[in-house]
Structures are given as C-alpha cells and as structure tokens.
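# Everything below, folded, please.
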Amino acid sequence: MRRYVLTGTPGAGKTSILRGLAALGFGVVDEAATAVIARAQARGEGEPWTRASFIDEVVTLQRQRQRQSEAATEGVQVFDRSPVCTLALATYLGWPVSPALASELERITSEGIYERQVLFVRNLGFCEPTPARRISFEESLVFERIHEQSYRAFGYDLVDIPADDVARRVEKASSALGGSAEHGHAGRTPWQY
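Model prediction:
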C-alpha cells in the first residue's frame, strides 16, 4: 500500500482533485478537520477551531481514518491532509503542539506511514469562504507558506499541482502517483466518512 498526501491552502481545489482521483480508481480519504468542524457546527458551535481541544479532535480522526484505511493492502491511497497539516493549522492558529499531535507526528514519521512525495495544490488566486473556511485570500497565502514550511521541515518532497483547470490538475496528480490506481477502488471507500 502506498499512501500519499494531497495538501495545500484552503480553497485551492483539493476536494475537486480528490474526487477526480477517486473517479480514476484511487482510494481516497477525506479531510478530518472539515468533518470535525461540520460536526461541531451541527451541534451549534460556530467556531470550533477557537478551542484548544480542536487540534486533538482532528488528530484523533486522522489517526482513525488512516488506521481504517489499512484494510486495503494494495494500490494507492490519497489522503486529503495529514498530521503535518494539523501541525501547520496549530501553528497558524497559534496553538501549541499538543502531546497528541506530537505523538502522531512521531508515529507517522517513525512508521513511514506516508510516501515522501506530497502533492501540493497551489492556490487559485482567490479563496471562497464557506462555513468551515472563514479565511481571506491573503490569510490563505500565509497558511500556504506555513504548510510548505512544515512539510519541508519533515523532509517531504513537494510535487507542485499548479493552478489550472480541474482535469489537468487531476492528470498532473495522477501522473505523480504513477498514473494508475493499481487495484484501488473507484468511488467511496469504507474508510471515508
């Protein structure tokens, strides 16, 4: 099993690329932070990222999804973000690195969970706000730099996915993944939520 991370700034088009890769048969694992935010907002909490426990909730869900993905023993999986992204998020929000996040960063590093090549989706020149994404374009550029610095600090090699139409971005990502899903499962996989 080869596990790759797809990352970038909020609003860069990661979800569209991920859906395109799923349609090609790659196993995909959705972003944990968005799910944590959606659950909290469904309970009436407008800005869950303003409390310190938010980071640990993201780490816990990321770990659960990664471990559940181990049921697939062949092919390629693409993860929408990783604990390195959670580190970038904590840095951006001004939260300290919690023991849970530090432990998860150590685990993914020592166990070599993710491939060293990371698909880095570059910004589109704008950032559309959503209920979970309340960030200006200028702020998103700062967040993009923090992500890039975080991955480089952990020794990952960034494969740029530049701004372009979705089909060409999916093609670029697929090519970086070896161009074939290799026994991946098309569409939704058991570990998606």
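# only C-alpha atoms for contact and neighbour calcs from this point on.
Noted.
# ok, and the closest non-adjacent residue to residue 15?
The shortest distance from residue 15 to any non-neighbouring residue, by Cα to Cα, 6 or more residues apart in numbering, is to residue 80 (7.7 Å).
# Check residue 147 too.
residue 88 (5.3 Å).
# Spell out the secondary structure type for the one you found.
helix (DSSP: H, G, I helix; E, B strand; the rest coil).
# Please verify my assumption that it contacts residue 146.
Yes: between residue 88 and residue 146 there is a contact under Cα atoms under 8 Å: 5.7 Å.
# that's a strand at residue 57, yeah?
No: if the criterion is three-state DSSP, then residue 57 is helix and not within a strand.
# Another for comparison:
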Amino acid sequence: MNLRTIITGGPGAGKTTLIETLAQRGFAVCDESGRAVIREQMSIGGCGVPWRDPQRFAGLMLARDIRAWHRSSGASAPVFYDRGIPDIAGYLTLCGYPIPPRLTEAISRYRYATDVIILPPWRGVYAQDNERKQSWQEAVETWKAMAATYEQHGYRLTTLPPAPPAARAAQAMEIISGR
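Here you go, the predicted structure:
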C-alpha cells in the first residue's frame, strides 16, 4: 500500500496550515518544495524563482520532490506531502510551458497514494507575501490546473472544503483510514 498522501490546491488555500496541523498530531510530513526553492534562491540571489525563470524553478522543485519521495520510501505510517511531483506539471501547464520528458517520467515513476486531497481557493485565508506573488485569480487558475493535472495522471481527488485546521485534519485522517 502506498502511504504517501498529497495535499494540493492553489496558493493560499490552507495546505501548509493543514500539513502543520497533521504534523502536530504526529504524522510525518514533507514541506512544499516551491517555497523552499524560492527562499533558497532568494538567499543566494539565484534566478530559479518563478518570476525570473519558471523552467529552472520547476527543475529545482523536481529535484527536491524526488529527494522527498525517496526519504519516505521505508515509511510504515502515512506521510503527507505539501504538494507532489505532478504539481510541477500543473505549474508548467499554467505558465504555458511544455512538460519536459524527465518530468513525465518522474510522474510515472514516483507515484503517491491514488487518493489526493485538494483544497479549493479560500478567499478568507488567501494573502500575498514575499514568496506568494499570485493574484486571487491566479490562485483560482492554479487550483483548476492542479485538479486537471492530477486527474490526467490517474489520481482520484477528494476536496476538503474551507474549515478550521482541526476539522480539515480530521477529514484527511478519515481519507487515509479508508485505504
């Protein structure tokens, strides 16, 4: 049984808060690669940020996501991911770039649990910051792109509606307990 569960959606939908809540409840989690890459690139003056070089940014996220996937290879309990490798394809599609063959291969090779949790846009918690520069409309379009990408790659989506973090965590735990 695949114990890797992805939590995806557009920016500012509450994914990271949900991941943090699950971690507080003792679950293993993998942080979002995109924000880590942005922080790293900004600290060194690198160009691998989405507003300078989206394709380089995607490549850096892919390398980080593959490492995260391998780190959980021996897991005997569920692991929650703040986004997964297919998110990179959704991002590139949204930006109008072709999906490189190495990314298509990675999506096929590094599989997660079939049931993916997707969080819809939530205006009540959406906020821009130094790492999240997308507008509200871009957040909505990202959510749509992620949904289409995951379905295209054979994943089954379960939407968790806007709710307090504890309620969403309980729903996420119900999803994985049904496996």
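# re the thing from before, what do we get in the second structure for the residue nearest to residue 15 of the first structure?
Under the alignment (TM-score structural alignment), residue 80 of the first structure pairs with residue 82 in the second structure.
# For that match, grab the count of nearby residues.
Residue 82 of the second structure is flanked by 22 other residues according to other Cα atoms under 10 Å.
# any idea how far residue 96 of the second structure is from it?
23 Å (Cα to Cα, to the nearest Å).
# list the buried ones in stretch 50-60 of the first structure?
Residues 54, 55, 56, 57, 58, 59, 60 are the ones in stretch 50-60 of the first structure that count as buried (16 or more other Cα atoms under 10 Å).
# Could you give the separation of it from the chain centroid?
Averaging C-alpha positions (Cα atoms, centre = their mean, to the nearest Å) puts stretch 50-60 of the first structure 15 Å from its chain's average.
# same check, this time on stretch 106-116 of the second structure
In terms of Cα atoms, centre = their mean, the centre of stretch 106-116 of the second structure is found 12 Å from the chain centre.
# And stretch 57-71 of the first structure, by the same measure?
The answer for stretch 57-71 of the first structure is 12 Å, by Cα atoms, centre = their mean.
# same question, stretch 141-153 of the second structure
Centre-to-centre, stretch 141-153 of the second structure and its host chain are 11 Å apart (Cα atoms, centre = their mean).
# what's the single longest strand in the first structure?
Scanning the first structure for the strand with the most residues, using DSSP state E, yields strand 2-8.
# what's that one in contact with?
Residues external to strand 2-8 of the first structure that are found in contact with it (Cα atoms under 8 Å, 6 or more residues apart in numbering): 14, 18, 74-82, 85, 113-123, 144, 147-148, 177.
# repeat for stretch 123-131 of the first structure
Contacts to stretch 123-131 of the first structure, defined as Cα under 8 Å, 6+ apart, come from residues 8-13, 135-137, 140-141, 144, 162-164.
# rerun that using 6 Å as the cut-off
Applying Cα atoms under 6 Å, 6 or more residues apart in numbering, the contact partners of stretch 123-131 of the first structure are 11, 12, 137, 163.
# so how far is residue 172 of the first structure from the last one?
Remark: distance between residue 163 of the first structure and residue 172 of the first structure (Cα to Cα) = 11 Å.
# neighbour-wise, which of the two wins?
A count of neighbours by other Cα under 10 Å puts residue 172 above the other of residue 163 of the first structure and residue 172, at 18 against 15.
# so what's the nearest residue to that one once chain neighbours are set aside up against?
Nearest non-adjacent residue to residue 172 of the first structure, counting by Cα to Cα, 6+ apart: residue 161, 6.7 Å away. Neighbour list for residue 161 of the first structure: 120, 121, 122 [criterion: Cα under 6 Å, 6+ apart].
# any idea where the strands of the second structure begin and end?
Using DSSP E, strands in the second structure cover 4-9, 28-30, 79-82, 115-119, 156-159.
# The longest one vs the first structure, average offset?
So that's strand 4-9 of the second structure. Superposed on the first structure, strand 4-9 of the second structure shows a mean distance of 0.7 Å to its aligned residues (mean Cα distance after the TM-score superposition for the first structure).
# What is the aligned counterpart of residue 144 of the second structure in the first structure?
Under the alignment (TM-score structural alignment), residue 144 of the second structure maps onto residue 145 of the first structure.
# Quick check: the gap between that match and residue 9 of the first structure.
Distance, residue 145 of the first structure to residue 9 of the first structure, by Cα to Cα: 8 Å.
# same thing with residue 110 of the first structure?
Distance of residue 110 of the first structure to residue 9 of the first structure, given as Cα to Cα: 26 Å.
# More neighbours: the two, which one.
For the pair residue 110 of the first structure and residue 9, the greater number of neighbours falls to residue 9 (25 against 9), based on other Cα under 10 Å.
# Leaving out chain neighbours, which residue sits closest to that one?
Residue 9 of the first structure sits nearest to residue 144 (Cα to Cα, 6+ apart), 4.6 Å away.
# Fine by me, we can end here.
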